[in-house]
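Chemist: Below: sequence and its predicted model.
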Amino acid sequence: MQETLPDPLRRWLSGRGWALHPHQAEMLARAGEAATLLIAPTGGGKTLAGFLPTLAELGAAPAPGLHTLYVSPLKALTADIARNLRAPVEGAGLAIRIEDRTGDTSAAVRRRQRADPPHILLTTPESLSLLLSYEDAPRIFAGLRRVVIDEAHALAESRRGDQLMLALARLQRMEPGLRRVGLSATVEDPDALARFLAAGGQGCAIVRADPGPEPDIAMLETATPPPWSGGGGRHAVPDVLHQIAQHRITLIFHNTRAQAELFFQALWMENTDGLPIGIHHGALAREQRQRVEAALAAGQLRAVVCTGTLDLGIDWGDVDLVIQIGAPKNVKRLVQRIGRANHRYNAPSKARLVPANRFEVVECVAALEAVRARDLDGDPRGPGPLDVLCQQILIAACSAPFAADDLYVEVTGAGPYAGLSRADFDACLDYAATGGYALRAYDRWQRLMLRDGLWRLRDPRSAAVIRQNIGTIIDTETLKVRLRGRGGVPLGEIEEGFAATLTPGDTFLMGGEVVRYEGLRELTVEVTRNPGRAPKVAVFNGTKFATSTLLCDRMLALFQRPGWPGVPVHTARWLALQRERSRLPEPGRLLVESFPWDGRAQTVIYGFAGRNAQQTLGLLLTNRMEAEGLNPLGFVATDYATLIWGLEPVPDICPLLDPQRLREGLEGWLAGNAVMKRTFRSVAIVAGLIEQSRAGQRKSGRQATFSSDILYDTLRRHDPDHLLLRITRDEAARGLVDFGRIEAMLERVERRIDHVHLEMLTPLAAPLMLEPGRIPIHGAAREILLDRAAGQLMQRAGLGQLEG
């Protein structure tokens, strides 16, 4: 079936001199497909393309009721789409109601939407799951024709995507003719994403738009070379200010909130021209973020220092330059950020990369080559997580009694759960009903019962608590920060752990300004402004990205290329001296260096496995070394290497890197480690064992952690094979620990380990000596002291020729 645009919409488009792009016309022609994935560059009109069949159908034959559901990972994106979609609808005079429904929607509006749904509802995965939990869900979604999933790649990489696919499987059972549309700009494996989006047993067509012109991307040339270590990019502040002055609006992306705060402060210290610059990240108060967004959209700012909060799909004003501070760690994320500049179809994006240290120079060269080759990274997702399935079982019970066989068929119709075994499904159902073996004696977790062959809520009143806790986003343990005084202005949030280290008079950065800690009042951190002090830095909970496997592999390949094309002279000299004194890491081999330094035996393992995996490798190897009597003293890890120091030299690293022994060491270490408790807390909240909310009140992170620690210890003692402990072990090994990349690295090298014993520190190892924790630097002059430490270290190691 091919839809045609209604005449009023066609006239509206032609009146503005607009014509449909080929991929938009193809989406219209494919309106009857069961599922369609559109891959189009940023600025290519993906959203309009996804809605064109809906506008055509409603324009030709408007009917009451919900016709199309739009799902986005961001609340801000739904509001932005609502504004942009209303323009053609109102301009063409189409009688189409468009509304959004997120956590910010008032209770009165939400009630009205259930009673009288709009034609097009824009929402998030969490709000959709909540709607499906009500008894009247079949009436709300009666006649639903289409679901549009925006930023499909971002959802497919997270538990929110798994939750969404389970929700769509439920919708598909209610409305078998429902059509799915996925929209994405950055897809490394289109076929895998298509399988993720497809309804059970049905295919998913893929529409590829013209990728557009090559982006204008390069490393930013800076007057000062990057330092040997660190991650802040402060050396480039004057050069970044110059770029801001040369462009209309610049987005300056950082990988962590703390780095964004530090860089924003450094920019302001040197911003003698008074250029209007804002800051935007997830720990800031919503009011402050909204002020920055409004000023950005209005063109009142020349630059915004930001994090991942501005990664996705919103067209923020007339941005014509993106600067990435620090290596991007992930090609797909870099492409997404580059696309924020010149957000127009067939207009080349412009971006500059600022590596924060010498290793990151090589990573940036590898990332630029990957972008030009359109080579995107992404590890394949495993099967759908079982804690999300446990929550879905409770959601289903809130809506109506169900037969286990029917729900199993429904769940396996969701892409991530297509391979779910009946045994795992039954284990989740048993947990949802009773809490599992060790907990079934407690009424609190007796939530479902079987009557007349149907599972139903034991107490219908429990539905309210289940609904309050729907979602896979886990609250971080944070406290709100406000200026002291009546009606104090909210500034944002900091982690409880960081707040616990503060004493009255301490200062830290918040929203780009230095504030003084005055005290804690009713779980709110009260502060005053104190611009004259050197700040402590808030330990924000922003994601600490690990360099992707693709980028690590490209770096290893780059080391072997003659002359290291694209690598600046200062870094090429560093690599040349490393090759002269030792050797460079190679693909398919593992380089290990051992040498004495400061009276200690040093060993460096260049695994190029990402920060989490290299950190875990350090923990496991030092435990093994302790057992072997090698007396390790400590270690530091980066994305590229792990440095271990101790009293005894390591004669042969190979026995310590035996994969089976490392796996055994991992399981023993995890059993009593805080990583497991932290992971269990997240799993238990998603699976409904621990509540984040009750009676409208949100528990503090500290309260939830206390509850989860008691439960974790209880289950370990009395039910070590409990479903949630099994999920926790799998998640811990995959997530913060990333043991899979250690195993993949060892499998790749197949015992081809080059253990080089040397008499002196090597050029590649030198930056590791300056990592935080290896040489602690504190105080207001820390940058100067770190520079001096670097210079002294390089001179002592005979590397003075590399300075500058």
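Modeler: Sure thing, it's come through. Residues are numbered from 1 along each chain as shown.

Chemist: from here on, contacts and neighbour counts on C-alpha atoms
Modeler: Fine.

Chemist: Surely V514 is within a strand?
Modeler: Yes: under DSSP: H, G, I helix; E, B strand; the rest coil, V514 sits within a strand.

Chemist: surely it meets V537?
Modeler: No: shown here, V514 and V537 do not form a contact pair, counting by C-alpha atoms under 8 Å, at 9.5 Å.

Chemist: A further structure is provided below for comparison with the first:
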Amino acid sequence: MQHCRSWFSDQGWLPFTFQIQAWSALLSGESGMVNAPTGSGKTYSLLLPAIARGLHEPAKGCQIIWITPIRALAKEIAQSAERAVQGMGSDWRVEIRTGDTSQKIKQRQKKELPEILITTPESIHVMFTQKGHERLFKHLQAVVLDEWHELMGSKRAVQCELLLARFRALNPAMQTWGISATIGNMAESMDVLLGPNPPKPGQWVVADIEKDLVVEAVLPEEVETLPWAGHLGLRLLDQVVPLIYENESTLIFTNTRAQAEIWFQKLLEADPSLAGVLAMHHSAISREMRTWVEEALYDGRLKAVVCTSSLDLGVDFRPVDCVVQIGSPKGVSRFVQRAGRSGHRPGATSKIFFVPTHSLELIECAALRKAIDTKTNEDRMPYLRSMDVLIQYLVTRAVGGGFVADELWQEVRETVSFMSLSYEEWLWCLDFVVRGGDTLSGYDDYHKVVVEEGVHKVISKKVAMRHKFGIGTIVSGALVKVKLQRGKVLGQVEEYFVSRLSIGERFWFAGQCLELVWFQGIEVRVRPAKNAKGAVPSYMGGRMPLSAELGRYLREKIEESATKNSFEDPELALIQPIIRLQKERSIVPNRNQFLMEYLEDDEGYHLFVYPFEGRLAHEGMALLIGHRLGHFGSQTFSIAMNDYGFELLSDQPISIQDALDSDIFSTDYLRSDLSSSLNESELTQRRFRDIAQISGLLFTGYPGKNMSTKQLQSSTKLMYEVFRDYDPDNLLLRQAQEEVHEFQLEEARIRAALERIAQQEWVLNHIDAPTPLAFPILVDRLRETMSNESLVSRIQRMQLDFG
């Protein structure tokens, strides 16, 4: 430990107590979790003792694997590691292995790994496809999973569980450490990290550091400045520009890539002098451009960057002076993570400016402040029994030299995700990779794995190559490369967006207005267009739901806004005209009331329901209530939802009073009623599309020759219908159904909401015009059928009509 103390002293630093505890635990051979605020020195709490140990023990091959959730973070970790290695007099090598690593380095790493390898879950699985990969990892001493809270609650965590089980099988003494910000279910997250049968309990290392965080809203003089609905926040753009000039460096976080493109464009229009010192960063723009932005911000060449979650994590820019959040982040932990990018050093205060995009988000700002004051954090629920990931892993191991089924069965069961896997289910998975199961046994493409002398292996070079291209669990729409006609690649957009454009049409991407010149396969050729308007690419799945924890405080603040005469939160004082209008047309529900509103107009009959449980849970509740209303007569509904509630729209009167008398919000038969409501829904089929890609059922194409979105949809639909009609017990089909209930519809959250509603006073109000609560839901339905520009005009007209 003296080496760690000495190096810290050389830097002029004093170690925190949690860092000393982590040094001691790792040097003692323990495994566990480091839980500390952003910017408190978590990286050095585990990196230094591992290097120090190597000074006394001659290293043989790779000693530490450091896994990060994003490539950009790998660069910062490598810089920190190289600084420590040199300063401590170690001869260890530090290298990165991600999808961005050059082929030359990858080829060298096939023969020998550095002592410290910084990588991603996907890259480790790709390395497992190499025959003889065991020798590369047999001397591994420790694996560190950085930003574990970001991996938890995704299938990437399942990938991590499987790779950890593999490493432990190769070296049972290997140590496992996680680095995590605070989440609601910390104990469960460490259980997942260490596996169901750790040799000894994991060590908690918790930083006793209070990180001060100040939340300040960017407020208009009058609440009428803000629209009743929307998601861009451009009405307050003129108040954001001064924040850029008041600070040396500013991060402007948006919730989607499209929103980032629009804000970047509008900021330059508002203040052209920002050209050259304002940049943009999101995952769809090219790696070269992202790297340039990170380096320029680090060097102080940029004053501001408009970004998405691509810069949520610990990418090193030196401390950022100012953080701006455009619109509600919909979750407390995400908001705190972003705020932590300012004052990103021990003891510094973090400050974040909240820019509301519509009037009701003022209440969300107050709710976020309350959640932060009470140290509330969301749970990250682990994925269990993800058969698509397991099937992908079986083929990975079969490509990488093969496996003995019973040995791998024992290894896989040493994960939380698959510890409940039955032997019959295991045999089903093996049969699926060998002959495609009963349904696909007649098709050679699904005979991927062969069994020779008791070893399951892949002998087909075609199967092996296809599989390597498909490794991973991040599924997005088909992407096309955007390339300047005479120049570099700018990044990628989703194919469905480009397919709607005609040659000569213009669109904004990577901060430039571009004209479409040519589109073929997965490449788009463009040229710069001057002073032109154009569409902005949108991306599937970009809208995040309100978390349960934030929803609870939102309900509290809504009640407070309607019952108090003076307010600690300036946002609640500003929104009073909207609250008064809601009271005039209906009521503002308190925590003991459950509000429904019924409206008849030229469109038809509207039922608005307000559980305040987030858009995913509301989608499930809308389907459920629509199904149950069908018991009172055949009726067709259009459904719309937002984070506050949902709408059922019909061309016939809705028998809501009869339904309330029959306890339509009961939890009885919840699963079966939800399943029945899904029979005519595309939700399960959409979920199955992702599962089919991850499991390798669908090969989406070689680089440069990807399957189009239309081909992907038709292939998935055909396969889904075959399994549904002829193989209803197919484990991948069952997984799709379970994931829809658990993650898409948030069934557990729906059940909790229905139990809460059962204890509340039900209020059904017949209204003559949309209320401020109903208006945003109406707009959400319009958004599906209108362009951004025409939607803005329509919202303004509707607000005048109804306001």
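Modeler: Cool, got the structure. Just so you know, these numbers come straight off a predicted model, no measurement behind them.

Chemist: Once they're superposed, tell me the TM-score.
Modeler: Once superposed, chain against chain, the TM-score is 0.91 (TM-score structural alignment, normalised by the length of the second structure); 787 aligned residues with a C-alpha RMSD of 2.7 Å.

Chemist: picking up where we left off before, comparing V514 and V537 of the first structure, which residue is more hemmed in?
Modeler: Each of V514 of the first structure and V537 has its neighbours counted (other C-alpha atoms under 10 Å); V514 has more, 22 against 16.

Chemist: how close does D116 of the first structure get to G773 of the first structure?
Modeler: Distance of D116 of the first structure to G773 of the first structure, computed by C-alpha to C-alpha, to the nearest Å: 59 Å.

Chemist: same question, L168 of the first structure
Modeler: Relative to G773 of the first structure, and taking C-alpha to C-alpha, L168 of the first structure is found at 47 Å.

Chemist: Those two: who's more crowded?
Modeler: Set side by side, L168 of the first structure and G773 show more neighbours around L168, with 27 against 12, by other C-alpha under 10 Å.

Chemist: which residue in the second structure lines up with the more buried one?
Modeler: By TM-score structural alignment, L168 of the first structure lines up with L164 in the second structure.

Chemist: how far apart are the helix or strand that contains its match and its match in the first structure?
Modeler: Per DSSP states H and E: L164 of the second structure is located in helix 155-170. Once fitted to the first structure, helix 155-170 of the second structure is off its aligned match by 0.7 Å on average (mean C-alpha distance after the TM-score superposition for the first structure).

Chemist: what comes up buried for the following helix or strand past that helix?
Modeler: Next in sequence after helix 155-170 of the second structure, counting helices and strands by DSSP H and E, comes strand 175-180. Using 16 or more other C-alpha atoms under 10 Å as the test for burial, strand 175-180 of the second structure gives Q175, T176, W177, G178, I179, S180.

Chemist: can you pull out the strands in the stretch 251-400 of the second structure?
Modeler: Along the stretch 251-400 of the second structure, counting by DSSP state E, counting those that start in this stretch, strands occupy 278-281, 304-307, 322-326, 350-355.

Chemist: Can you check which of the ones you listed gets nearest to G202 of the second structure?
Modeler: strand 350-355 (30.9 Å; C-alpha to C-alpha).

Chemist: Residues in contact with that closest one: which ones?
Modeler: 211-219, 233, 236, 322-328, 339-344, 365 (C-alpha atoms under 8 Å, 6 or more residues apart in numbering).

Chemist: Can you flag which of the residues you listed belong to helices?
Modeler: Among these, the members falling in helices (DSSP state H) are A339, C365.

Chemist: Using neighbour counts, trim the contacts of strand 350-355 of the second structure to the buried set.
Modeler: Buried subset of the contacts of strand 350-355 of the second structure (neighbour count, 16+ other C-alpha under 10 Å): 211, 213, 215-219, 233, 236, 322-328, 339-344, 365.

Chemist: where do the helices sit along the stretch 551-700 of the second structure?
Modeler: Ranges of helices within the stretch 551-700 of the second structure are 570-574, 576-585, 615-629, 656-661, 670-677, 683-695, based on DSSP state H, counting those that start in this stretch.

Chemist: Out of the ones you listed, flag the one nearest W762 of the second structure.
Modeler: Nearest to W762 of the second structure, of those and by C-alpha to C-alpha, is helix 656-661 at 8.8 Å.

Chemist: tell me what that closest one is packed against?
Modeler: helix 615-629 (3 or more C-alpha pairs under 8 Å, 6 or more residues apart in numbering; DSSP states H and E).

Chemist: Which elements pack onto the helix it packs on?
Modeler: strand 638-641, strand 646-650, helix 656-661, helix 670-677, helix 747-758.

Chemist: what's the most buried one of these?
Modeler: strand 646-650 (a mean of 24; mean count of other C-alpha atoms under 10 Å).
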